[in-house]
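Q: Following is a predicted model, sequence given first.
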Amino acid sequence: MTTTQDATPHPDLPAPGQGRDLLLPGAAGNLEVMLAAPRELAPRGIAVICHPHPLYGGAMSNKVTYTLAAIALKAGFYALRFNFRGVGRSEGAHDEGKGETEDTLLLVDWLRQRVPEHFPLMLAGFSFGGYVSVAAAARARPALQISVAPPFGGRFVYETRPLRPPCPWLVIHSRDDDTVAFDATAAALAAYEPPAELHAVDGAGHFFNGRLGDIQQAAADFIQRHLPAA
């Protein structure tokens, strides 16, 4: 990036505190995107957030996905949410995570081309989206990874080999999750070296109804510890 680009935001980026609805090219057609800019802090990073399973009603409007974007904005990151293939105005059809991972990487590249090179990337996602964002991490090389109730096996994923983001990684999961078993997540994470930081909560279920504050607190603390604001 040049000095001019560092000083002047790219015209594709929204103004401080604003959001922009976009249709951006994905591998199987256009993707519906919501890109927002932080209001209270000068932008210092970028975040791409992935939503839960599209075949079970998942979309970028999901409240956990929205919460993760709000956390990123508050930390000073541009926050990009998008609808997976076949959801909303996004074209194409569900691809069991493979195509969704490629689309995530395309959007990471699109965003990186519009911000200073030194801006760190945070990848985040909920449930199936947590899995997709972790699958993208090896190539995207994020500085931080946040996953809420990510599945590591069964009908929700296409890849059974261990996936480990090359960065500090926070996993938030409720012990009473009846969709993605907490014990299975804990067992999968125990095999990783270095291990992920597992933040367990009680009584939040899979969708954290009435408990979004647990996600906000854990994620904000995680970001501050690993990428403290200047």
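A: Sure thing, it's come through.
Q: contacts, neighbours, all on C-alpha from now
A: Will do.
Q: Please enumerate the strands of this structure.
A: For the chain, the strands defined by DSSP state E cover 19-26, 29-36, 45-50, 77-82, 121-126, 144-148, 169-174, 197-201.
Q: Reformat those as JSON lines; add distance to Ala93.
A: Converted to JSON lines, the strands of the chain look like this (distance: least, CA to CA, whole Å):
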{"stretch": "strand 19-26", "distance to Ala93": "12"}
{"stretch": "strand 29-36", "distance to Ala93": "10"}
{"stretch": "strand 45-50", "distance to Ala93": "16"}
{"stretch": "strand 77-82", "distance to Ala93": "15"}
{"stretch": "strand 121-126", "distance to Ala93": "20"}
{"stretch": "strand 144-148", "distance to Ala93": "24"}
{"stretch": "strand 169-174", "distance to Ala93": "28"}
{"stretch": "strand 197-201", "distance to Ala93": "33"}
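Q: Looking at those strands, which is nearest to Asp103?
A: In terms of CA to CA, the element of the strands of the chain nearest to Asp103 is strand 19-26, at 5.4 Å.
Q: So which residues make contact with that closest one?
A: With CA atoms under 8 Å, 6 or more residues apart in numbering as the contact definition, strand 19-26 has outside contacts at 13-14, 30-37, 90, 103, 106-107.
Q: As CSV, the strands of the chain with mean neighbour count would be great.
A: Listed next are the strands of the chain as CSV, based on neighbours: other CA atoms under 10 Å:
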stretch, mean neighbour count
strand 19-26, 16
strand 29-36, 21
strand 45-50, 27
strand 77-82, 28
strand 121-126, 28
strand 144-148, 27
strand 169-174, 24
strand 197-201, 16
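Q: and here's the other structure:
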Amino acid sequence: MPDVIYTGPDGRLEGRYHQSKEKNAPIALMLHPHPQAGGNMNNKVVFTLFHVFATRGFSVLRFNFRGVGRSQGTFDNGLGELSDAAASLDWLQSMNPDAKQCWVAGFSFGAWIGMQLLMRRPEIDGFISVAPPANSYDFAFLAPCPSSGLIVHGDRDEVVPAADIAKLVARLSQQKGITVDSRTVKGANHFFHDSLDKLAVEVDRYVTKSMTEQPKPEEKT
């Protein structure tokens, strides 16, 4: 799992990268929680997501937003961080120009950034959104949500009320052409303390199912 440094919109960005051994492997980008609340690419939830995708044969990148770790720049209230995510996806795609699928996964603040990235990058095939902060950030930009995905939430989340997650899921579920699944992990708080294994099971199950159901290139119309 080599350390990588690449050019972002406000200087260098620091990441950790796993290269799949499979030919034309799918790719996945991981996005960490709020930089000003201690969020970084080594967050346990982010690492869990990274490991699930790597185990499933993806080439995977997790990285530090600007101003975190060795990434240059300063916190930009989401605008700059979205640009960082776009630049990171560019780098990941440059390393895997023939990837058969593209996914994005984010936790908390990273989930909000990831959902915005969906709207800008039509090549993203699926998403994982863990504990999206639907109570503190506006998700109205998902009109419509362009990709199917999974929203995961802990039933003991002390940061994001279950009612706000339910409203977000209900709104997305009404949209045509996509399917947004949701899972509630029993006993899990916002950071999934002592519940990372349960989170991994839910995400792995969804990714595996989605990849199995994905039509082969020659079957697409």
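A: Looks like it came in fine. Just so it is clear, the model here is predicted, and its values are computed rather than measured.
Q: Give me the TM-score for this pair.
A: The pair, once superposed, lands on a TM-score of 0.87 when counted by TM-score structural alignment, normalised by the length of the second structure; 208 aligned residues with a CA RMSD of 1.9 Å.
Q: circling back: including distance to Ala136 of the first structure, could the contacts of strand 19-26 of the first structure go into TSV?
A: Output for the contacts of strand 19-26 of the first structure, formatted as TSV (distance: CA to CA, whole Å):
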residue	distance to Ala136 of the first structure
Leu13	23
Pro14	25
Asn30	19
Leu31	17
Glu32	19
Val33	18
Met34	19
Leu35	19
Ala36	21
Ala37	23
Ser90	19
Asp103	9
Leu106	10
Leu107	11
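Q: so how far is Asp125 of the second structure from the residue most central in space within the second structure?
A: Closest residue to the average C-alpha location of the second structure: Ala105 at 1.2 Å, with CA atoms, centre = their mean. With distances taken as CA to CA, to the nearest Å, Ala105 of the second structure is found 11 Å from Asp125 of the second structure.
Q: And Lys216 of the second structure, by the same measure?
A: 14 Å.
Q: just His193 of the second structure next, same as before
A: Distance of His193 of the second structure to Asp125 of the second structure, given as CA to CA: 29 Å.
Q: So which of these two has more stuff around it?
A: Counted by other CA atoms under 10 Å, His193 of the second structure and Asp125 do not tie: Asp125 has more neighbours, with 19 against 12.
Q: Could you check how far the counterpart of the more buried one in the first structure is from Gly45 of the first structure?
A: Matched to the first structure by TM-score structural alignment, Asp125 of the second structure sits across from Ala143. Per CA to CA, Ala143 of the first structure is found 10 Å from Gly45 of the first structure.
Q: Give the residues shared as contacts by the two.
A: With CA under 8 Å, 6+ apart as the test, Ala143 of the first structure and Gly45 both reach Pro120, Leu121, Met122.
Q: Save the residues you listed as CSV, and put in distance to Gln224 of the first structure too.
A: Shown next, in CSV, are these (distance: CA to CA, whole Å):
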residue, distance to Gln224 of the first structure
Pro120, 13
Leu121, 14
Met122, 13
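Q: For stretch 168-184 of the first structure, grab the matching residue range in the second structure.
A: Aligned by TM-score structural alignment, stretch 168-184 of the first structure falls on residues 148-164 of the second structure.
Q: Roughly how far does the residue lying closest to Thr160 of the first structure once chain neighbours are set aside sit from Arg161 of the first structure?
A: Computed as CA to CA, 6 or more residues apart in numbering, the closest residue to Thr160 of the first structure that is not its neighbour in sequence is Gly153, at 6.5 Å. For Gly153 of the first structure, the distance to Arg161 of the first structure (CA to CA) stands at 10 Å.
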